[in-house]
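Student: Fold the following for me, if possible:
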Amino acid sequence: MTGELAIDRGVLRISGGDAYKFLQDTISNDMGGTKTGLVYSAILTPQGKYLFDFFVGADGDDYLIDIAVDRAPALAKRLSMYKLRADVQIEATEMFVNRGLGDMPSGAHLDPRHTDLGWRNYSPKKGGEPKIDWTAIRVKHCIPETNIELVADDTYILEAGFERLHGVDFRKGCYVGQEVTARMKHKTELRKGFKTVAIDGAVPIGSTITRDGKSIGQVFSQSNGQAIAYLRFDRAGDGMKSEDVTVSLV
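Tutor: The predicted structure is shown next:
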C-alpha cells in the first residue's frame, strides 16, 4: 500500500552530527517525538510570527522534513543561515510524500495533528492520484494549511491552534520566537484565532466577515457548508456575513 501522492509536498534531508540539537534549538516542538513518530512543528520569526510549518521524521541518523513544496527552498535557506559552524547538511531530496486513511503501511507514521488525517509516508515511489477530500477533513477539525490560513510573517501559531494540533511544546528549551509564544500562552487570553463556522454559500478565500457593519474576521478554506474562519472572538455572533453569505458559529 503506497497511499496517494501529496502533490504539493516536498522532502528535505537534514544530516550531520549536530542535526538533532540544531533542529531542537530551532523549531517550536520537541524533537524527542521523532523517536516514535512524526513531529509537527514550525519555525517562527524573532517576533513570534509564523514562517514555516512542517513535519519532522527520523530516517536512520538523519531527519526528513515534509513541507509545502513551494516553501522548501526558503526553509533550506533559513536553516542554512541558522546553522553557522554546526555539523549540519541540508539538501533537497527526490522523495515523495504519500498519505492515506485506514491501514498504515510499514514505515509510515500517523499524522500527529489529528487522528482523522490518517498517515504519512516518505518514499522514492509515487503514490496514487489524490482522491481523498483532505480539505473537508481539515475544515471539520479546524486544521489550518500552509499558504491558506497560515501566512508567513503574519500568523501567530497559538491563534492557529498549534497547541491543540500538537505543534508546539512549552517545556522544551528556547527556540526562535519562543519568548513571544510563551507570553501569549501564559499571560494573555487569545482574543483572535481560527474557528470552524457554518457558511451558507461560497466566497473567495480571504473574504472579510462583517457584523453590525464592522470587520471581525476572514473566511478561508470551505467545504460541505463549513469554513475555517479567522475571528475576533469578542465580536463574533449572530448576524455575521461575508459578501452576501451568512456565517454562523457552530
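
Student: From now on I want contacts and neighbour counts done on CA atoms only, so please keep to that.
Tutor: OK.

Student: in which helix or strand would I find residue 137?
Tutor: Per DSSP states H and E: residue 137 is located in helix 134-141.

Student: just checking, what packs against that helix?
Tutor: Applying 3 or more Cα pairs under 8 Å, 6 or more residues apart in numbering; DSSP states H and E, one finds that helix 134-141 makes contact with strand 192-199, strand 214-223, strand 226-232.

Student: what's the residue closest to the geometric middle of this structure?
Tutor: In the chain, the residue lying closest to the centroid (Cα atoms, centre = their mean) is residue 53, at 4.7 Å.

Student: Check for me that that residue belongs to a strand.
Tutor: Yes: under DSSP: H, G, I helix; E, B strand; the rest coil, residue 53 falls within a strand.

Student: Report the contact partners of it.
Tutor: Contact analysis of residue 53 by Cα atoms under 8 Å, 6 or more residues apart in numbering lists 40, 41, 42, 43, 67, 146.

Student: Tell me which helix or strand comes right after the helix ranked longest in the chain.
Tutor: Ranked by residue count under DSSP state H, the longest helix found in the chain is helix 72-83. Past helix 72-83, further along toward the C-terminus, the next helix or strand under DSSP H and E is strand 89-92.

Student: Now the second one, please; I'll put the structures next to each other:
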Amino acid sequence: MPTATLADRAIIDVSGPDAEHFLQNILTLDLDALRDREARPGALLAPQGKIMFDFLVSRSGENALRLECRADIADDFVRRLTLYRLRAKAEISKQDQPDIAVSWQDDSAASQSDSTVRDSRFLSPVFRHYGAAPVADASEADWHAFRIANGVAESGPDYALSDAFPHDVLLDLMGGVGFKKGCFIGQEVVSRMQHRGTARRRVLLVSAASDLPAPGTDLVSGGKLVGTLGSVSGTTGIAIARIDRVKAALDAGAEITAGDVAITPAIPGWAGFTYPEAASAEDA
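Tutor: Model prediction:
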C-alpha cells in the first residue's frame, strides 16, 4: 500500500448550522450525494463558468465539511468563501499545518481512522488521510505518477485556474458537478455546455517513446495547436486538448507532437466521452 505525504495541500473547515446549505448554493457538486468517509471533487466557479478554485470535499462531523485544496490558493479561497457567506451561520477557517497523506491500491487503508476518506475520482482504491495516517513509504512523485496514469487532472500542473471549464477537466464525469441540484455560481454556462454537448476541450492521456517535455508545452499537429501538456511522469502525461482536432489528426494519420516528441493520445478508460464523429466546421 504506497502512502505519500502531501506537503502542498491545505484544509479549510466550514462548520455550523448553515454550512452545508451555504456551500450547496455556491459550489458545483451536489452535497446531498456526498457520503460519509468519501471525498468528492468540486469547484467554485466565476459567474462566466470557469474554475476559480478546485478542491476535494468530505464530511468531518455534524454540520461540518472539510475542503482540501492547493496550499498556495487556500487563503484566497477562504476570502472568497467569506465574501459569499453573507448572513449564513457558518464558520470558515484554514487549518494550521495540517497532516495530509494519500494511499492507493489497497482497500485495507479504509480502516485506518475516522479521518480517512475514499477519493471518489479513482476507480481503484485511493484514500486521503487527515491527521493519523500510515507511515509514508512513497514520494509525491510516485503519487502523481499514479494520478497521471489514471487521467485525473488538478489545477496547477494540468491547467490554470480561471482558464478552464468543469467539462475541460472532466469534473462533469467524476461527480464534481450536480446538474440536477439547484443553482450554483456559474451554473447557467456549465448547464448550457452539458445540454448542448459543446464541450470540445477534454483531458487525454498521452504517451511517447521518450521522455515528455515540461508541462505547458503545446501539442501541435500540422502546424495547428491541438492542446497543452499538463503533468508529466517520464514517458506518460496528461494533456487538455481539443478532441475534435485530435480526431482530425488521427483520421488523417498526422503526427501530434509535444515540442519535438511524437505523442500518442488516448481517452482515459473510465471517462464517458468519445472523439467526435467528424471535425467541427471551424476545422474542416
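
Student: which residues in the stretch 151-284 of structure 2 form strands?
Tutor: Listed from the start of the chain, the stretch 151-284 of structure 2 has strands (DSSP state E, counting those that start in this stretch) covering 201-208, 218-221, 224-233, 236-242, 256-258, 261-266.

Student: Check which helices and strands the second one is in contact with.
Tutor: Contacts of strand 218-221 of structure 2 with other secondary structure elements, assessed using 3+ Cα pairs under 8 Å, 6+ apart, are made with strand 224-233, strand 256-258.

Student: Also the fourth one?
Tutor: Judged by 3+ Cα pairs under 8 Å, 6+ apart, the packing partners of strand 236-242 of structure 2 are helix 140-149, strand 201-208, strand 224-233.

Student: how does it look with 7 Å?
Tutor: strand 201-208, strand 224-233 (3 or more Cα pairs under 7 Å, 6 or more residues apart in numbering; DSSP states H and E).

Student: which part of structure 1 lines up with the first one?
Tutor: This points to strand 201-208 of structure 2. Mapping strand 201-208 of structure 2 onto structure 1 (TM-score structural alignment) gives residues 192-199.

Student: what do you get for the last one?
Tutor: On structure 1, the counterpart of strand 224-233 of structure 2 by TM-score structural alignment is residues 214-223.

Student: buried stuff in that stretch?
Tutor: Across stretch 214-223 of structure 1, burial judged by 16 or more other Cα atoms under 10 Å covers 215, 216, 217, 218, 219, 220, 221, 222, 223.

Student: Relative to structure 2, what is the average displacement of that stretch?
Tutor: Compared with structure 2 after fitting, stretch 214-223 of structure 1 has a mean deviation of 1.5 Å; criterion: mean Cα distance after the TM-score superposition for structure 1.

Student: helix or strand for residue 63 of structure 1, which one?
Tutor: Using DSSP H and E, residue 63 of structure 1 sits in strand 62-68.

Student: Show me what that strand is packed up against.
Tutor: Strand 62-68 of structure 1 packs on strand 9-15, strand 50-59, going by 3+ Cα pairs under 7 Å, 6+ apart.

Student: Please dump those into TSV; it should also carry distance to residue 21 of structure 1 for every row.
Tutor: Shown next, in TSV, are these (distance: least, Cα to Cα, whole Å):
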stretch	distance to residue 21 of structure 1
strand 9-15	11
strand 50-59	13
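
Student: nearest to residue 153 of structure 1, of the ones you listed?
Tutor: Nearest of those to residue 153 of structure 1, taken as Cα to Cα: strand 50-59 at 5.7 Å.

Student: corresponding residue for residue 140 of structure 1 in structure 2?
Tutor: Using TM-score structural alignment, residue 140 of structure 1 sits opposite residue 149 in structure 2.

Student: which residues in structure 2 does the longest helix of structure 1 align to?
Tutor: Mapped onto structure 2 using TM-score structural alignment, helix 72-83 of structure 1 covers residues 74-85.

Student: mean distance, that stretch to its aligned residues in structure 1?
Tutor: Mean deviation of stretch 74-85 of structure 2 relative to structure 1 after superposition (mean Cα distance after the TM-score superposition for structure 1): 0.5 Å.

Student: Contacts for that stretch, please.
Tutor: Contacts with stretch 74-85 of structure 2, where a contact means Cα atoms under 7 Å, 6 or more residues apart in numbering, come from 10, 22, 53, 92, 93.

Student: Now do the contacts for the first one.
Tutor: To tie it back to what came earlier, the one meant is residue 10 of structure 2. When contacts are counted by Cα under 7 Å, 6+ apart, residue 10 of structure 2 touches 68, 69, 70, 71, 74, 98.

Student: residues contacting residue 103 of structure 2?
Tutor: Applying Cα under 7 Å, 6+ apart, we find residue 103 of structure 2 in contact with 1, 2, 3, 4, 109, 126, 127, 128.

Student: Can I get the helices and strands packed on strand 236-242 of structure 2 in TSV including distance to residue 16 of structure 2?
Tutor: Shown next, in TSV, are these (distance: least, Cα to Cα, whole Å):
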stretch	distance to residue 16 of structure 2
strand 201-208	36
strand 224-233	37
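
Student: Tell me how far the spatially closest residue to residue 67 of structure 2 that is not a sequence neighbour lies from residue 223 of structure 2.
Tutor: Residue nearest to residue 67 of structure 2 in three dimensions, not counting chain neighbours: residue 57, with 4.6 Å by Cα to Cα, 6 or more residues apart in numbering. With distances taken as Cα to Cα, to the nearest Å, residue 57 of structure 2 is found 41 Å from residue 223 of structure 2.

Student: cool, residue 182 of structure 2 as well?
Tutor: 44 Å.

Student: more neighbours, these two?
Tutor: Higher neighbour count among residue 182 of structure 2 and residue 223: residue 182, with 12 against 9, using other Cα atoms under 10 Å.

Student: and the more buried one, what pairs with it in structure 1?
Tutor: Mapped onto structure 1 by TM-score structural alignment, residue 182 of structure 2 lines up with residue 173.

Student: Next, work out how far apart the closest residue to that match other than its chain neighbours and residue 175 of structure 1 are.
Tutor: Nearest in space to residue 173 of structure 1, with sequence neighbours left out and distances taken as Cα to Cα, 6+ apart, is residue 25 at 7.2 Å. Residue 25 of structure 1 sits 5 Å away from residue 175 of structure 1, going by Cα to Cα.

Student: still on that earlier bit, contacts only, for the residue nearest to residue 67 of structure 2.
Tutor: Residue 57 of structure 2 touches 39, 40, 41, 65, 66, 67, 68, counting by Cα under 7 Å, 6+ apart.

Student: wait, isn't the last one in contact with residue 53?
Tutor: Just to be clear, that refers to residue 68 of structure 2. No: using Cα atoms under 7 Å, residue 68 of structure 2 is not in contact with residue 53, being 10.7 Å away.
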